[in-house]
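**Student:** Here is my input; please provide its structure:
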Amino acid sequence: MISISEAQNVFDFLPLFAVMVLMPIVILVSPAMALNQLNVYRVQHFDLHNNRIGSRHSLMNLEAISVSQIKESFAKKCVIVRLSELLDKMDTFHTIIDQTLVAGILIILPKTMRSLNGPQMDAFLTFEKSLVSKEIQIPIYVSHESKQLLNLYEMQSKRSETSEEEDIEKSNVRKLYDSVMTNGYQMVISGPQTSPVKDLIVTNIQAKLIGAGVEDQMPTIAVVAHYDAFSMAPGLSFGADSNGSGVVALLEMIRLFSKLYSNAKTQPKVNLLFLLSGAGKFNYFGTKKWIDEHLDGNEASLLSDSLFTICLDSLADRDGNSGLNMHVSKPPKEGTPAAQLFEDLKRIASTSLTHPFNVSMIHKKINLAEETLAWEHERFSIRRLSAFTLSALSSHKSLRRKSLTDVFDDKLLDPLYLNINLISEAVAHQIYKDFESNLFDSDLRISHAFIKSLLYQLSRQSRAQQLLLSSQKGSQVEVSPLIRSLEQIMRRYVNDVQLIHIRVDNKDNELVFYEPTQAELNIYNVKPAIFDLFVSLAITIYLAIFFAIVSNFHHLNSLTKRVVTSNGYNSKFQ
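**Tutor:** Purely as a prediction, here's the structure:
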């Protein structure tokens, strides 16, 4: 047993022990301070018709590595990669994602996607589509390049290159030492795990211009455009052409025709019904619910007796096709209003334009075996309503329709001006049958300033549907600022404007969104995980030795006394 005096001797050493041993250990294993905090955007995550799409996870606490380091170790690693490198190693990244070879990916985008050349743009669009066409089991984030991210990327790349060159000459002991002592970077995104958005509400905006007569006894022309945009990341879905151009065209048509309808002399005997629909990028969900409400509801509907419905989509001709296409599920019969509108489009284009401009009709049958519809008008055609989509695109398969590369560009404006004027003239000729000259070439003409300002404002903010959902606040439904702004613009020209809220039941799995769509990334400068293992082992060994010393202190004390006594005795006789 240890005596009180012996124990006292032990405790005399504790302050020295704390200073010399414990403090360095605490410093070594204490959490590192964050070097940087960055906003990053998570790739898409939603369910549509029971299909699970996108990245299912959001949290990360992973060591940053470059692509070339994956062959060494990939457990608990986050690959940080510039877009240019990703495009050069496309097959590698498809393998990484499909086989879950890493625990996370951070993609650094250039400041502007215009820096990509033609082949790079095509490769990126293909990669972007692949990310939003399947379920992914790792968190994937994107962020535009910044000084901090580029420095981190360059340091990781240099470390990988240096490691490859020096590994041949290093001994195994040296390699082990480097793996333990070399600092790394920890990528941390914390917070709650992904969860479905509860009480999901999608909002449509409807406006009506009533003709001169009894409302439900006059024919109706409907004009529809979906206001949401889509890309691989909800936070970067700007959709300037798809479908910002369609929204702008619809609002400009409201502005033009409201002047005609507000004057008793020019008020026609035709109703105009306008709809800005939500969740268009999700199989035209808002349009489907709107049609169902009009046709299956108890009240009389203008839509059921409509002459035709015009769906506006991607009118800014980003691909430079120099034309306008009427997409139909079934070619309209000769003499019908839809067929007459097509003839008016061709005639006005040929007589008003001095440069070659093609107006074409493209017939595509509805493929019900496909998971999603090709064009918005197909929602109407399924319910046997006359409808078509007007678009500068010749095919619904254009990858730009769902891409973060679809941003504002001044080059979009001239084709958009032309197409809005052409469509407005053709609709006016359907309404005013005896009017032969161009109606919007006189004092009443399209406003370039109005169109440019609207398209610019729409393209400045992400319009992913996840960011435009409405929410229930007590007895009121609160809409997003963008929806409120669109409503106010419509009310400026039309008295009859209505917000239509669609409540989505998550149990049906028809449409489910998940949070979060963006996060805060903390980057820490830390020792590698193996360093913690060695520190833990060293602490364990040290504590075992210390415990052994304390437990056997009386033996050591006796031995020390004998040695001291013996030394004193020997020195006495010398």
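**Student:** CA atoms for contacts and neighbours, from now on please.
**Tutor:** Will do.
**Student:** Quick check: buried residues in stretch 58-78?
**Tutor:** Neighbour counts using 16 or more other C-alpha atoms under 10 Å place 58-67, 69-70, 74, 77-78 of stretch 58-78 among the buried residues.
**Student:** would Leu101 count as being in a helix?
**Tutor:** No. Read with DSSP: H, G, I helix; E, B strand; the rest coil, Leu101 is coil and lies in no helix.
**Student:** With adjacent residues omitted, what lies nearest to it?
**Tutor:** Nearest residue to Leu101 in three dimensions, chain neighbours excluded: Phe74, at 6.4 Å (C-alpha to C-alpha, 6 or more residues apart in numbering).
**Student:** show me where the stretch 201-350 of the chain has helices.
**Tutor:** Applying DSSP state H, counting those that start in this stretch to the stretch 201-350 of the chain gives helices spanning 246-261, 285-296, 337-352.
**Student:** From the contact counts, what lies against the last one?
**Tutor:** What that stands for is helix 337-352. Under the contact definition 3 or more C-alpha pairs under 8 Å, 6 or more residues apart in numbering; DSSP states H and E, helix 337-352 sits against strand 306-312, strand 358-363, helix 413-431.
**Student:** With mean neighbour count and distance to Phe531 as new columns, can the ones you listed be given to me in TSV?
**Tutor:** TSV is the format used below for the helices and strands packed on helix 337-352 (neighbours: other C-alpha atoms under 10 Å; distance: least, C-alpha to C-alpha, whole Å):
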stretch	mean neighbour count	distance to Phe531
strand 306-312	23	60
strand 358-363	17	64
helix 413-431	21	58
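**Student:** Identify each buried residue in the top helix by length along the chain, please.
**Tutor:** For the chain, the longest helix by residue count, based on DSSP state H, is helix 529-551. For helix 529-551, burial by neighbour count (16+ other C-alpha under 10 Å) applies to Ala529, Phe531.
**Student:** and this one, so I can compare the two:
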Amino acid sequence: MAHRKARERDMLDSVYSMLALVFILVACVELCDAATVVDVYRLIQYDISGVPFGSRLASLNHHAGSLHFSPGADLSRTVVMIPVRELNISFVTEYVSRKHPLGGMLFLLPEIFRLENGGGGKDVREKEVVKNVLLELEKLLVHAKLPYPVYFAFENDEIDAVLDDVKKNDATGQPATATTGGYKLVIPIAEPKKVASPTITNIQGWLQGLKADGDANQLPTIAIVASYDTFGAAPALSVGSDSNGSGVVALLEVARLFSLLYSNPKTRGRYNILFGLTSGGPYNYNGTHKWLRSFDQRLRESIDYAICLNSVGSWNNELWIHVSKPPENAYIKQIFEGFTNVAEELGFKVGLKHKKINISNPRFR
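**Tutor:** Predicted coordinates:
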């Protein structure tokens, strides 16, 4: 038994350090002889301008409950198991907004959301419905500071069986305790510590333009930028094919094409082209801020305009240009007309969205 416990502990330490993945131990307190291990993923924690969001707590050692608890029940030492298929968003909103005491939350995701599952065929409609619920839940969780641990897990036969038993127990009006039995959710790990100075890595490329004979002035610069990371309520579950994998792919392809053109003086333009892949996009574009601050004044002043590629993997042959300056701006009109002309030849539609940006707002997008 001691050898098995040591082996399990070593496995947990190894997986946690490499994948930021923790495990939840579901133990049957009443029988004291049944246990199962389930992969779980912790809710994100982060700061924006010194304001904490998400949850700072990770360890758990509370009894399991369901949404079928009695009205007025004390949930301060209960981890509520919530299948996203049955999500009562009003319950979550109530506990999050009013800071009601709660032992923790465990959200159960359908198997169709696993990366290895395509979710095609008859699952498409169900997946779309659940996806909309998840989007609402994610906005609620990541914009709040939660005083209890929150985890996500995927449904499977074992955890479904546990949830069925928990629901039956809650339906009797007798909450699970150390004396009455039931299931207990245990995550015996240390509480996470704040990273004082997170690593921000930016990648930069440069193509030198061709000056005209006798031109001593510095050439103007076009900056093409994409943020390469993604964001989600559970970092280990975040996927970013269009946020912003598509933007990264587009930037690399543009860089490849222009590097071919600029390798020949006859096809080299009168502009320098600056390429930047930046990190920290979802965190108020921290990586982009750091990258811009690293420029010397001459380079910064030479930039005529910048194009930021984000979420360009359109499914309906539409692309949108988002601008902060009025559409009458000469550069914007030139870019928009150029994109529109090419898009028409390729069967795409290009639209323009004008929205002022409040740079003093610390909130990310």
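**Student:** ok, back up a step: Thr100 is in contact with the residue nearest to Leu101 of structure 1, correct?
**Tutor:** No. With contacts defined as C-alpha atoms under 8 Å, Phe74 of structure 1 does not count as touching Thr100, sitting 9.6 Å away.
**Student:** what does Ile321 of structure 2 align to in structure 1?
**Tutor:** Superposed on structure 1 with TM-score structural alignment, Ile321 of structure 2 falls opposite Met326.
**Student:** Now Lys167 of structure 2: closest residue in space that isn't a chain neighbour?
**Tutor:** Once flanking residues are discounted, Lys167 of structure 2 sits nearest to Ser66: 5.8 Å by C-alpha to C-alpha, 6+ apart.
**Student:** Now do the buried residues in the longest helix seen in structure 2.
**Tutor:** For structure 2, the helix with the greatest residue count under DSSP H is helix 123-142. Neighbour counts over helix 123-142 of structure 2 (16+ other C-alpha under 10 Å) mark Lys127, Val130, Val133, Leu134, Leu137, Leu140, Leu141, Val142 as buried.
**Student:** List the contacts of the residue nearest to Leu101 of structure 1.
**Tutor:** Contacts for Phe74 of structure 1 (C-alpha atoms under 8 Å, 6 or more residues apart in numbering) come out as Leu101, Val102, Ala103.
**Student:** what's near enough to touch the residue nearest to Lys167 of structure 2?
**Tutor:** If you count contacts by C-alpha under 8 Å, 6+ apart, Ser66 of structure 2 has them with Val80, Met81, Ile82, Leu163, Val166, Lys167, Asp170.
**Student:** please redo it, this time with the cut-off set to 7 Å
**Tutor:** Ser66 of structure 2 is in contact with Val80, Met81, Ile82, Val166, Lys167, Asp170, counting by C-alpha atoms under 7 Å, 6 or more residues apart in numbering.
**Student:** Find the pair from the residues you listed with maximum spatial separation.
**Tutor:** Farthest pair in the contacts of Ser66 of structure 2 (C-alpha to C-alpha) is Ile82 and Asp170. Separation: 13.4 Å.
**Student:** Tell me roughly how far the host helix or strand of Met81 of structure 2 lies from structure 1 on average.
**Tutor:** Element membership for Met81 of structure 2, per DSSP states H and E: strand 78-83. Superposed on structure 1, strand 78-83 of structure 2 shows a mean distance of 1.0 Å to its aligned residues (mean C-alpha distance after the TM-score superposition for structure 1).
**Student:** which secondary structure elements does that strand contact?
**Tutor:** strand 60-65, strand 104-109 (3 or more C-alpha pairs under 7 Å, 6 or more residues apart in numbering; DSSP states H and E).
**Student:** Please report how far the counterpart of Leu200 of structure 1 in structure 2 lies from Gly287 of structure 2.
**Tutor:** Correspondence of Leu200 of structure 1 to structure 2, assessed by TM-score structural alignment: Pro198. Distance from Pro198 of structure 2 to Gly287 of structure 2, counting by C-alpha to C-alpha, to the nearest Å: 11 Å.
**Student:** Of the two, which one has the most company?
**Tutor:** The neighbour count for Pro198 of structure 2 versus Gly287, taken as other C-alpha atoms under 10 Å, is higher for Gly287 (22 against 8).
**Student:** Surely the more buried one and Gly276 touch.
**Tutor:** No. With contact taken as C-alpha atoms under 7 Å, Gly287 of structure 2 and Gly276 are classed as non-touching, separated by 10.2 Å.
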